[in-house]
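S.K.: Have a look at this prediction, sequence included:
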Amino acid sequence: MKMMVKAPAKINLSLDVLSKRPDGFHEVEMVMTTVDLADRIELELVDSGSIHILSLDRFVPGDHRNLAYKAADLLKRRYKVKQGVAITIQKQIPVAAGLAGGSSDAAATLRGLNKLWNLNIPVDELAELGAEIGSDVSFCIYGGTALATGRGEVIQELPAPPNCWVILAKPSIGVSTADVYRSLKVDRITHPNTEAMVEAIRSQDYKGMCNHLGNALETVTLRMHPEVAHIKQQMERFGADAVLMSGSGPTVFGLVEYESKVQRVYNGLRGFCDQVFAVRMLGDRNALD
């Protein structure tokens, strides 16, 4: 028996870091939304009881380091499942890009195996399980748009943002989230206005959303990787309405309201960046169905 599950990427419209927590994580406040760039996860039951990861992407680990493996293993142990699963990951989301590709794969695995193994776990409980795997997994269980607090696992649903295009550009480097947070000085960062971003989304104010994009990690990553700053500058030069780095980077995204401008921004970036995507926001939780 097989099942295909969609695992969409996310972008951070706003990312603030409030403090370092006693558990070693950081207290964050993030507005996240899903975009129509997605991995495909194929789940196939196996009788042996083992978990297999299959992927053609050489950057995807094929063992217990893979977050989809961790998701399957957690469900299997917690609910004493005898069956195993072969997990085939068809990557479209760039790896180590600040787009939650691994977290989304884990979330898709949890959602799919919940059905395939007939576990009937409520979605809120699945999100709690996801938090044990990684900070972004809870959000990816729900999808759509949300305000995420705590270390990223406390999720408050928001309406879909104003309709627009999203241009994503990833340079040919990976960024370690752990390294970025280690270099972060919480008392020196510029804090984005999360409340204003939430209000812009609620009132469907596209200009307000553009004006309040913000990422407290951006200056750290830009200092470590000047090529990210270069992509940001080029995206602004080619005419994106607003530009920001997603997550800990290195992917930069630009918001574009009108389709007539999308091709110009996309083509300009393709001149010096291999991984460029022009996608729509998914925005709504139902987009995962």
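M.R.: All right, it came through fine. Numbers count the residues shown, from 1 in each chain.
S.K.: From now on I want contacts and neighbour counts done on CA atoms only, so please keep to that.
M.R.: Will do.
S.K.: how about the helices in this protein?
M.R.: 67-78, 101-116, 123-133, 137-142, 177-183, 194-202, 206-211, 218-224, 226-237, 259-270 (DSSP state H).
S.K.: The last one packs against which elements?
M.R.: Applying 3 or more CA pairs under 8 Å, 6 or more residues apart in numbering; DSSP states H and E, we find helix 259-270 packed against strand 165-170, helix 226-237, strand 275-280.
S.K.: now do the third one
M.R.: Under the contact definition 3+ CA pairs under 8 Å, 6+ apart, helix 123-133 sits against helix 67-78, helix 101-116, helix 137-142.
S.K.: a markdown table for those, including distance to S246 and mean neighbour count?
M.R.: A markdown table is the format used below for these (distance: least, CA to CA, whole Å; neighbours: other CA atoms under 10 Å):
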| stretch | distance to S246 | mean neighbour count |
| --- | --- | --- |
| helix 67-78 | 20 | 20 |
| helix 101-116 | 12 | 26 |
| helix 137-142 | 15 | 29 |
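S.K.: nearest to F59, of those helices?
M.R.: helix 101-116 (11.2 Å; CA to CA).
S.K.: which parts of stretch 118-136 are buried?
M.R.: 126-127, 129-131, 133-136 (16 or more other CA atoms under 10 Å).
S.K.: Same list (these) but as JSON lines, adding distance to K207.
M.R.: Output for the buried residues of stretch 118-136, formatted as JSON lines (distance: CA to CA, whole Å):
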{"residue": "L126", "distance to K207": "35"}
{"residue": "A127", "distance to K207": "32"}
{"residue": "L129", "distance to K207": "37"}
{"residue": "G130", "distance to K207": "34"}
{"residue": "A131", "distance to K207": "33"}
{"residue": "I133", "distance to K207": "36"}
{"residue": "G134", "distance to K207": "32"}
{"residue": "S135", "distance to K207": "30"}
{"residue": "D136", "distance to K207": "27"}
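S.K.: another one to put next to it:
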Amino acid sequence: MKLLVKAPAKINLALDVLHKRPDGYHEVEMIMTTIDLADRVELTLLQEDKILILSHNRYVPDDHRNLAYQAAQLLKGRFNVKQGVTISIEKTIPVAAGLAGGSSDAAAALRGLNKLWDLGLTLDELAEIGSEIGSDVSFCVYGGTALAKGRGEMITELPAPPTCWVILAKPFIGVSTAEVYRQLNLSGMHHPNIGKMIEAINHNDYQQVCGNVGNVLEDVTLKLHPEVAQIKEQMKRFGADAVLMSGSGPTVFGLVQHDSRMHRIYNGLRGFCDQVFAVRMLGGRHSLD
């Protein structure tokens, strides 16, 4: 038996860090939404009691470091599953890009294995298990658009944002999320207005969404990697309505509504950057069907 599950990327329309918690994590508030840029995760049932990871991408680990492997291992242990699985991951989402590619692969594995191993878990139960794997996994289990709080695992569903193009540009560098958080100075930073972004989404107000994008991690990553700042400037110059770095970077995204301007920005960036995509926001949550 085989199952194919899509694992879409996410972008942060707003990302705020409130303080460092006693457990070492940072308390965050983020508005996240899934986009139509996805890995393909194929799950093949094995009667043998083992987990195999297959990927042609040399940056994707094939052992316990892989988050999809961890998802399978967690379900096997918790529910005493004696069957195994081969998890084939076809990467489209750039690795170490601030787009939650690994987290989304893990979430896709959770949703797919729930069906493959006939576990009968709800999305809420899968999201709770996902929170043990990584901070973005809970959101990726649900997909759609949400406010994420805590360390990212407390999810409140939001409506889909206004329809627009999302142009993504990733330079040929990886960014260490841990290093970005280590260098984050919480005093005196400009915090995005999460409440206003929620209001803009609730009112389907594109201009207000564009006016309230913000990411407190940007300053750190831009200092560490000046090429990210250059991409931001290029996107603005080409006419994007809003430009922001996603997550801890280095991917920068621009929002635009008009097809002609999308093509101009996309073509302009392709001569300047390694990986460029023009996609739509997905809007709706995943289902277990």
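M.R.: That came through, no problem. As the structure is a prediction and not an experimental result, all values here were calculated from the model.
S.K.: before we move on, back to that, include distance to S203 of structure 1 and mean neighbour count when you put the helices and strands packed on helix 259-270 of structure 1 into JSON lines, please.
M.R.: As requested, these are exported to JSON lines (distance: least, CA to CA, whole Å; neighbours: other CA under 10 Å):
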{"stretch": "strand 165-170", "distance to S203 of structure 1": "18", "mean neighbour count": "25"}
{"stretch": "helix 226-237", "distance to S203 of structure 1": "25", "mean neighbour count": "18"}
{"stretch": "strand 275-280", "distance to S203 of structure 1": "19", "mean neighbour count": "18"}
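S.K.: Dump the ones you listed to TSV, plus distance to D179 of structure 1.
M.R.: As requested, these are exported to TSV (distance: least, CA to CA, whole Å):
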stretch	distance to D179 of structure 1
strand 165-170	18
helix 226-237	16
strand 275-280	23
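S.K.: Identify the residues contacting K2 of structure 1.
M.R.: By CA atoms under 8 Å, 6 or more residues apart in numbering, the residues touching K2 of structure 1 are 42-45.
S.K.: Neighbour-wise, give me the winner out of the residues you listed.
M.R.: Ranked by neighbour count (other CA atoms under 10 Å), those have L43 at the top, with 24 neighbours.
S.K.: still on that earlier bit, with respect to D274 of structure 1, which of the helices and strands packed on helix 123-133 of structure 1 lies nearest?
M.R.: Comparing those by CA to CA, helix 101-116 comes nearest, at 17.9 Å.
S.K.: packing partners for the closest one?
M.R.: Against helix 101-116 of structure 1 (3+ CA pairs under 8 Å, 6+ apart) you get strand 2-20, strand 26-46, helix 67-78, helix 123-133, helix 137-142.
S.K.: So what touches the fourth one?
M.R.: It refers to helix 123-133 of structure 1. 67, 70-71, 74, 106-107, 110-111, 137-139, 141-142, 153.
S.K.: residues in structure 2 matched by it, start to end?
M.R.: Matched against structure 2 by TM-score structural alignment, helix 123-133 of structure 1 falls on residues 123-133.
S.K.: Work out the gap between that stretch and the centre of the chain.
M.R.: 16 Å (CA atoms, centre = their mean, to the nearest Å).
S.K.: same deal with stretch 209-219 of structure 2?
M.R.: 16 Å.
S.K.: do stretch 245-253 of structure 1 as well
M.R.: Distance, centroid of stretch 245-253 of structure 1 to centroid of chain: 10 Å (CA atoms, centre = their mean).
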